[in-house]
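Q: Here is a sequence together with a model predicted from it:
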Amino acid sequence: MTGEAREADGDDGPLDGLTVLDASRVLAGPFCTMQLGDLGAEVIKVERPHTGDQTRSWQPPSYGDSDESAYYMSINRNKRSIALNLAAEEGREVFRTLAREADVLVENFRVGKMDDWNLGYADLHEGNPNLVYCSISGYGEWGPDSHRPAYDIIMQAEGGLMSITGEEGRTPVRVGVAIADIGAGMYATQGILAALLERELGSTEGQKIDISLFDGQVAWMTYMASNYFATGDPPTRMGSKHPTIVPYQAFETADGYVVVAVGSENLWANFCAALDREDLTDDTRFATNEDRVANREALDSLLADELVEYATDELLALFDEYDVPASDVHDMADVFETPQVQARDMHREIEHPTAGTVAMPGSPMHFSGTPTTIRHYPPRLGEHTTELLAEAGYDDATIRALIDADAVAPFDD
C-alpha cells in the first residue's frame, strides 16, 4: 500500500495491505520476514533460480518424500516464491519493478553487493521514496569488520555469549539454536515496524535500517555487561547458575534434573519448607540472597546432596505445593505435548502439496483485534514466479522472454 492509510480488518492481521520484498536467505532475514508475514503482510521471497534459498538443501531431516528440509520449512511460511536471477540485468530490472510497489525490502547479501547491482537503498529510494529498506549483515555496514563473513557460532563467541555459557572449567558451548541470527531477525522486525510507524506519522517516507548479528549479541549481554562495567571483572561460565541469585539453577535428582528459581526471600522460605529444611533459613550463611551468593559453594554442595535423594516428580509436586518456581527439563517432544502450548496455539500444522502435514511452532504474538495467521505453507522454489510477474504487469510474451534470457525460472512442479 506504500504509505497509504488503511482500515484493518480484524481477520487480516495488523500488517494486512503491506508488501514485503524478501531478498534474504538462510535464517536472520527469513525469520524476520516470516514474522511480518504472520502479522498479515504479503511477503514475496526472491530466490536464485534452480537452487533457491540454501536452507532448502540443509537436510536431513526433511518432511516425508519431499525435497524440502525441515530447516527451510521452519522459517518460510506465509510467503510466495519467485525464482529471479539477480546476476542478470533483466532479473535486476524485474526486482526494481517489484521494489517500486513494495513497502519493505529485506536483504542479507554481503555488504556492498546490492550497491554493486544498483539495487542499494539510494537506487531504490529514487523509484520508491516510501520504501523501508532493511539490510542485515554479520558486522554491519561500517567498522573494521564490516567485510567479514559471519556465522552464528562466531557471533556467539565474539559477542561474549560463549564466555558465559557452559560449565565452569569446561569447553565453552554455544546456545543450542542460532540465537545470533534469530536475535538479528527480531531486531530487524522491530526496526522495520518502527520505520513504518514513523513513515505513517512523520516524514511519510521510508528509510534505511542497518542490522548486524554482532551488534545484537553485544546488546543482549545486558546485565552481564553491566556487571562487568560495575566491577571490571568479566563474568565467567557458571552452567545454569545465576551470578546474583542463589539458588537459581539445575540440580540432579534421583532420576533426572530439576530446575529451580528462588528469586526472593519469600521463595527461599518456601523452598526450605518444601524440603522440610527450615533450619536453612536460620543459618546465617544463607539468611539473605546476598549471603547465599557469598556462600554459594557451601549451599550448592548441601542442596546437591539433598535433592539427589528425591525423584524429579516428587520434587516438582513439593515445589508446586509451596509455590516455588520449578520445572524438569523438557525436550522437544515434551514441549509440544504440554497443555500450555496447546492452549496458546503454539503447535500449528499446515498442509503442503508434497510434504503432507507440516508441523511448526505458532506465532508468539497474540492480538485481541488483528490476530496473526498462518495462511500459506512454505512455498516451493519459484512456485509463484509467473503469478507474481503477471501481477506486476508483465504479459505472457514478456514473461517468456525473461525465461528465455534466464532472468527468471518457471515453476517446475
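A: Perfect, thanks for sending it. Computed from a prediction, not measured in an experiment: that's the story for all the values here.

Q: CA only for contacts and neighbour counts going forward, please
A: Fine.

Q: Spatially central residue in the protein, please.
A: In the chain, the C-alpha closest to the average C-alpha coordinate belongs to I182, at a distance of 3.0 Å (CA atoms, centre = their mean).

Q: Tell me where the protein has strands.
A: Ranges of strands in the chain, per DSSP state E, are 19-23, 42-47, 80-83, 104-107, 132-137, 208-212, 248-252, 257-261, 326-327, 347-352, 356-361.

Q: which residues sit in contact with the residue nearest to the centre of the chain?
A: For I182, the contacting residues are L27, A28, F31, by CA atoms under 8 Å, 6 or more residues apart in numbering.

Q: Any idea how many residues pack against I192?
A: For I192, the number of neighbouring residues by other CA atoms under 10 Å comes to 25.

Q: circling back to that earlier point, the strands of the chain: which one's closest to E167?
A: strand 248-252 (11.8 Å; CA to CA).

Q: so how far is that closest one from its chain's centroid?
A: Taking CA atoms, centre = their mean, to the nearest Å, one finds strand 248-252 lying 27 Å from the centre of the chain it belongs to.

Q: Report all helices and strands that it contacts.
A: Judged by 3 or more CA pairs under 8 Å, 6 or more residues apart in numbering; DSSP states H and E, the packing partners of strand 248-252 are strand 257-261, helix 296-307.

Q: now, of the ones you listed, which is deepest in the fold?
A: Comparing the helices and strands packed on strand 248-252 by mean neighbour count (mean count of other CA atoms under 10 Å), strand 257-261 ranks first with a mean of 20.

Q: and the comparison structure, right after this:
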Amino acid sequence: MPNSNDLAPHGPLSGITVIDLSRILAGPYCTLMLKELGARVIKVESPGIGDDAREYGPFVNGKSAYFQSVNRGKESIVLNLKDEDDKNIFRKLLQKADVLVENFRPGTMEKLGFGWETIKKDYPNVIYASASGFGHSGPDMYRPAYDMVVQGMGGIMSVTGHPGTPPTRIGMSIGDIGSGLYATIGVQAALFHRQLTGEATKVDIGMLDCQLALLENAVMRYQVSGTAPGPLGARHPSITPFEAYKTKDGYIIISAGNDGLFAKLAEALENPGWAENPDYSSNDNRNKHVEKLKIEMESVLTAHTTSHWIEVLDKFGVPSGPINNIGQAATHPQTIARNMIVSVDDPITGPMKVAGNPIKISGFEDPETRDPAPNLDQNREEILRELSD
C-alpha cells in the first residue's frame, strides 16, 4: 500500500506499510519513528474513543496535543476486532502490510485470533512486533504495566535524584520511549532479515527489559561491587569532574572526561596545578576526591556567570553547557539549525510545533512541516477503497 500523505518524509522505509494496533506511547512512538523514516502507518483503533492518548491533555480546540505529538502523519481506521466483518477488513489490511505493531498484554492478540502463530501461518510476509510491559515470557508476562511501573521495577528510579530524597521519576517517559526505540530497532533489523532470507519474524520487546538495558554502567557496577548503586544528583558515577557546578548566576555542566581535558580545565580555571596534584592526577583519584575538587572548582566558578565560563571553556576545548529549561532548549539556535522543532499544520488546532526527527540521513529530505495526527476513523473511506481495488 503506497504512502498517500502529501507531506510525509520520503525516507529509507518508503514503500513499507505498518499496521499499528498500539496505543498511548510505547507502540505509537515506535510507529512514529517508522513514519519519520518514510513508512506508511495505519492506526487501527477501537470503537469509542480509539487510542486512549486522545483523552490526554493538553488540548488545543478540543484536540489532544499529546496525541498529536506521537501520531502525526499517521492514518486512522476504526475496527472492532471482535466483530467478524471488521476482522475481515483487518485481514485484508494484513495481506498488504509489512509490519504489525501492538502493545497489548500477552494473550490478547491470540484471543482476537491474530497471535504470532496465526500471523506467521496466514501472512508470512508480515513482521510482528510487540511492545508489552514484560515481554512474552517469564513469570510476570501477563501483568499490566505503565511507564512508571517499569521505571520503579527496572532500578532507574533508585539511581535518580539526590541522596536521601524521596523516589524521583525520570522527567520524561523513559519506560515507554526506551521500549519504543528498541522496538524500532528490532523492526528494522527484522525488515533487513526478511530482505535477506524472505522470512518474517516476531520482535518481542519488554519495557522492563529495556529499562535494564538502559542502565548501562549501573548494572556493571552492581555486578563488580555487589552493592546496589544509589542516586548521586547531577554527578557521573565513574567520571570526575562530570556534573553541574555553581556559578555566579546559576549552574554550568562541565564534563572533563579524561586527563587531557582535566588539564585544559585546570588551565581554563587558572589553576594549572590541579593537574599535578596527586589527588587529581587520574580519573580514579579524582573520583576518590570528588567533593574536595568540587569545592575548589566552585570557589573559582562562582566568581563569574555561566555564560562567561562557557565562553572561556569553549576556547580551551572543554565540554560544557548551561542547564536549559524546555523553552530555552526548543528555541536554541542549534535546535533550530538542526530542524528539531517542526510544524504540524492541523485544521483543528492550527499550526503546532513538535519535536522533529533526530535521524538525519543523507539523500532524504527532512521537511519543516508534518501532516497532522488523524481524527478518529478519518481515513476509513480511503483505506476501504484501496482494499477493494
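A: It's in. Just so you know, these numbers come straight off a predicted model, no measurement behind them.

Q: quick revisit: any chance of the helices and strands packed on strand 248-252 of structure 1 in JSON lines with distance to E89 of structure 1 as columns?
A: Conversion of those to JSON lines gives the following (distance: least, CA to CA, whole Å):
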{"stretch": "strand 257-261", "distance to E89 of structure 1": "57"}
{"stretch": "helix 296-307", "distance to E89 of structure 1": "64"}
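
Q: can I get the strands of structure 1 in CSV with distance to H384 of structure 1?
A: Shown next, in CSV, are these (distance: least, CA to CA, whole Å):
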stretch, distance to H384 of structure 1
strand 19-23, 14
strand 42-47, 9
strand 80-83, 5
strand 104-107, 18
strand 132-137, 23
strand 208-212, 28
strand 248-252, 49
strand 257-261, 48
strand 326-327, 45
strand 347-352, 15
strand 356-361, 19
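
Q: quick one, which of those strands is nearest to S226 of structure 1?
A: Among the strands of structure 1, strand 248-252 comes nearest to S226 of structure 1, with 19.6 Å by CA to CA.

Q: For the residue lying farthest from the centre of structure 2, which non-adjacent residue is spatially closest?
A: In structure 2, G273 marks the outermost C-alpha relative to the chain mean, sitting 42.5 Å out by CA atoms, centre = their mean. Computed as CA to CA, 6 or more residues apart in numbering, the closest residue to G273 of structure 2 that is not its neighbour in sequence is A266, at 7.3 Å.

Q: Is that neighbour in contact with Y280, as I believe?
A: No - the pair A266 of structure 2 and Y280 does not pass the contact test of CA atoms under 8 Å, sitting 10.3 Å apart.

Q: out of the two, which sits in the more crowded spot?
A: Neighbours of A266 of structure 2 and Y280, each counted by other CA under 10 Å, are more numerous for Y280; the result is 24 against 16.

Q: any idea how far P353 of structure 1 is from whichever residue in structure 1 pairs up with that one?
A: Under the alignment defined by TM-score structural alignment, Y280 of structure 2 is paired with F286 of structure 1. Here the distance between F286 of structure 1 and P353 of structure 1 works out to 60 Å (CA to CA, to the nearest Å).

Q: out of the strands of structure 1, nearest to S69 of structure 1?
A: Distances from S69 of structure 1 to each of those were compared using CA to CA; the shortest belongs to strand 356-361, at 11.1 Å.

Q: Give the aligned range of the closest one in structure 2.
A: Counterpart in structure 2 of strand 356-361 of structure 1, with TM-score structural alignment as the criterion, is residues 350-355.

Q: what's in contact with that stretch?
A: Contacts of stretch 350-355 of structure 2 from elsewhere in the structure, counted by CA under 8 Å, 6+ apart, are S69, M340, I341, V342, S343, V344, D345, D346.
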